[in-house]
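>>> Below is the sequence, then the predicted model.
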Amino acid sequence: MASNAADVRPPIHEDGLPGSEADLEPKPDWHPRYPGSGRLHGKVAIVTGADSGIGRAVAVLFAREGAKVAVAYLCEHEDAQKTVEACEAEGSEALAFAGDLGDPAVGQALVDLVIGEWGRLDVLVNNAGEQHPDKDIRAITPQQLQRTFQTNIFSMFYLVQAAREHLKPGAAIVNCTSITMYGGEAELLDYSSTKGAITAFTRSLSEQLVGQGIRVNGVAPGPIWTPLNPSGGASKEKLETFGQKTPMGRPGQPNEVAPAFLFLACEDSSYMSGQVLHPNGGTVVNG
């Protein structure tokens, strides 16, 4: 008999992950850059990985635009509380939820909490992810490989499965992929592979749901200054020149990426599904 239980292994213990924004210097710029216009008024959103970086910028921008926001994160409680407070300072409501979304039961618990608190779910942003630099494919252990896929792509399946019955016509799902899916990244083989899977997931899920009035799109950021990079995503040498290879010659800030998520979450993008936006500093990619 088939079982619904997943073989979810314990997280790999790494003191530097997922990375604290409170300890990061210089601080990423996540504050919304323009006044809200009510584009998500009355909506309820889940944003994963919202304790810091891109996720925080998205959560606070959504709150400014009128959404109630569930801030989902792994274990950075101080950062997550700051995100909640920033959302509330925008005049909206927010709640924090800690847990490993690589476990399907955790995704279900998150959705149950949101429905119990607010009675609906309109926008799901799958942003949580992790990455580990390895210069040699032989250095990637089976545990790391499984963990990276579990966090980055399995969690999206689990959360969408949990949320599906609550997503009505007009709902939107926005997944975070990466420029590494399009150009590759020598030191991030497992991470880049998950991002390819996320892009395929986005396009295929769109095909499944678009006829039911639910839009599914993605955002593929380039090099963005977040805790993920110094804590686990880039070597010391790469950090010294982080983002300088882009045509703009610099890394992006989280608040330069968040508007792409807002656009895909609201009715401004009502004729878009199965698409990917590319806030990446001017790098031209296919697809």
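Yep, that arrived.
>>> CA atoms for contacts and neighbours, from now on please.
Noted.
>>> Now do the end-to-end distance for stretch 166-186.
By Cα to Cα, to the nearest Å, the extent of stretch 166-186 from end to end equals 40 Å.
>>> What separation is there between residue 142 and residue 227?
25 Å.
>>> Those two: which is more packed in?
Counted by other Cα atoms under 10 Å, residue 142 and residue 227 do not tie: residue 227 has more neighbours, with 24 against 9.
>>> for comparison:
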Amino acid sequence: MTSDPKIPPQSQDSMPADEYPMEPSPDYRPRHPGTGKLKGQVALVTGGDSGIGRAVAVLYAREGANLAIAYLDEHEDAEETKRLVEEEGGEALLIPGDLGQKAQAEDAVAKTVERFGQLDILVNNAAQQFLDKGLEDLDEETLRRTMDSNVMSYFFCTQAALPHLKEGASIICTTSVNAYKGNAALVAYSTTRGASLAFARSMSSALVDRGIRVNAVAPGPIWTPFIPGSMPPERVEDFGSGTPMGRAGQPWEVATAYLFLASSDGSYYTGQCLHPNGGKIVNA
């Protein structure tokens, strides 16, 4: 069982937001001893400084992987994630920058391969979220920023990674429950998550003959910096209580899906999407 800590009102004035001020702290710690499922592999996790990305990085390190952690500018969170990866016995390379710019995505992949000599797993996870005031008031700058972060970075990172991915490699894209059910207050964000889902499914067909698996994970309400960074305090309070399970999910509960899809446990999965969402039934 997972405890259900009450989430008090809080907010931050930045996107991406930071994990270190959140109360309670998101729970990213793996629950089980590693068994070497990713031993000798190298993963590039975008948005790996905090939230789901941090939980994935720490779990991958426990399972034997070395990590390249790409993020925008949340340096304090990134340094903590690096420490956590190293605590698990892995090596960590921090790569700050805007992956919505193609040159930065190419640089992130190049630095990963230069440091580790290979790339086996790409986790397209970096994203931004903004609460809509209504479609009429959605400004072009915010819309383009959301698209660049949540869609273009997935294209650019995958393009850069493909020359280095060999048979048996895995690409995992973060999408959202909102790609399936929609969200009137997150139209732009939900649209980008629909795009990331379609991207994963299309790339799975494009790469299956090369032995590269491409899948997606569609989290529901998870307690990450997304929430205080994009919502007013009154909406943050008791976040996730409307799910069938009655609580928000924690990052560690989502990271296990990324491990399954990256490891040989998921060897017969491509073009699929896993749904850690607290019980919301969606058309998969």
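Happy to help now that I have it. Treat the numbers as computed from the prediction; the structure is a model and nothing was measured.
>>> and residue 94 of the second structure, which of the three is it?
State at residue 94 of the second structure, reduced to three classes by DSSP: H, G, I helix; E, B strand; the rest coil: strand.
>>> ok now stretch 173-191 of the first structure, how far from the chain's centre?
The chain centroid and the centroid of stretch 173-191 of the first structure are separated by 12 Å under Cα atoms, centre = their mean, to the nearest Å.
>>> got the residue ranges for the strands in the stretch 51-200 of the second structure?
For the stretch 51-200 of the second structure, applying DSSP state E, counting those that start in this stretch gives strands covering 66-71, 92-96, 121-124, 170-174.
>>> And those: which comes nearest residue 105 of the second structure?
Judged by Cα to Cα, the one of these that comes nearest to residue 105 of the second structure is strand 66-71, at 9.0 Å.
>>> How far does the closest one sit from its chain's centre?
Centre to centre, stretch against its chain (Cα atoms, centre = their mean), the figure for strand 66-71 of the second structure is 12 Å.
>>> what stretch of the first structure does that strand fall on?
Mapped onto the first structure using TM-score structural alignment, strand 66-71 of the second structure covers residues 68-73.
>>> Mean per-residue distance, that stretch versus the second structure.
Using mean Cα distance after the TM-score superposition for the first structure, stretch 68-73 of the first structure ends up 0.6 Å from its aligned counterpart in the second structure, as a mean over the superposed pairs.
>>> Let's have the strands of the stretch 51-200 of the second structure in a markdown table, adding distance to residue 18 of the second structure and mean neighbour count.
Shown next, in a markdown table, are those (distance: least, Cα to Cα, whole Å; neighbours: other Cα atoms under 10 Å):
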| stretch | distance to residue 18 of the second structure | mean neighbour count |
| --- | --- | --- |
| strand 66-71 | 12 | 28 |
| strand 92-96 | 14 | 22 |
| strand 121-124 | 19 | 27 |
| strand 170-174 | 19 | 26 |
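>>> The stretch 1-150 of the second structure: helices as residue ranges?
Ranges of helices in the stretch 1-150 of the second structure, per DSSP state H, counting those that start in this stretch, are 51-62, 75-87, 102-116, 140-147.
>>> out of these, deepest packed?
Greatest average neighbour count among the helices of the stretch 1-150 of the second structure goes to helix 51-62 (a mean of 29), per mean count of other Cα atoms under 10 Å.
>>> who's in contact with the spatially most central residue of the first structure?
In the first structure, the centroid-proximal residue (Cα atoms, centre = their mean) is residue 127; its distance is 0.8 Å. Taking Cα atoms under 8 Å, 6 or more residues apart in numbering, we find residue 127 of the first structure in contact with 47-50, 54-55, 175-176.
>>> What's it aligned with over in the second structure?
Alignment note: residue 127 of the first structure maps to residue 125 in the second structure; criterion TM-score structural alignment.
>>> could you measure the aligned residue in the second structure for residue 195 of the first structure against residue 280 of the second structure, distance?
Under the alignment (TM-score structural alignment), residue 195 of the first structure pairs with residue 193 in the second structure. When distance is defined by Cα to Cα, residue 193 of the second structure is 17 Å away from residue 280 of the second structure.
>>> Just list the residues touching the spatially closest residue to residue 180 of the first structure that is not a sequence neighbour, thanks.
The shortest distance from residue 180 of the first structure to any non-neighbouring residue, by Cα to Cα, 6 or more residues apart in numbering, is to residue 192 (5.3 Å). Residue 192 of the first structure sits next to 178, 180-181, 184-185 when contact means Cα under 8 Å, 6+ apart.
>>> Quick one: map residue 51 of the first structure onto the second structure.
Counting by TM-score structural alignment, residue 51 of the first structure lines up with residue 49 in the second structure.
>>> and that match, how many neighbours?
When neighbours are defined as other Cα under 10 Å, residue 49 of the second structure has 31 of them.
>>> Once you drop chain neighbours, what's closest to it?
Distances taken as Cα to Cα, 6+ apart put residue 78 closest to residue 49 of the second structure, at 4.2 Å, once the chain neighbours are dropped.
>>> Could you do residue 169 of the first structure as well?
Take residue 169 of the first structure and drop its neighbours on the chain: the residue closest to it by Cα to Cα, 6+ apart is residue 213, 4.2 Å away.
>>> thinking that neighbour is in contact with residue 167, fair?
No: here residue 213 of the first structure does not reach residue 167: they are 9.4 Å apart, not a contact under Cα atoms under 8 Å.
>>> what about those two, which has more around it?
Using other Cα under 10 Å, the more surrounded residue of residue 213 of the first structure and residue 167 is residue 167, with 20 against 15.
>>> rewinding a little: show the contacting residues for the match of residue 51 of the first structure.
The neighbourhood of residue 49 of the second structure, defined by Cα under 8 Å, 6+ apart, consists of 69-71, 74-75, 77-81.
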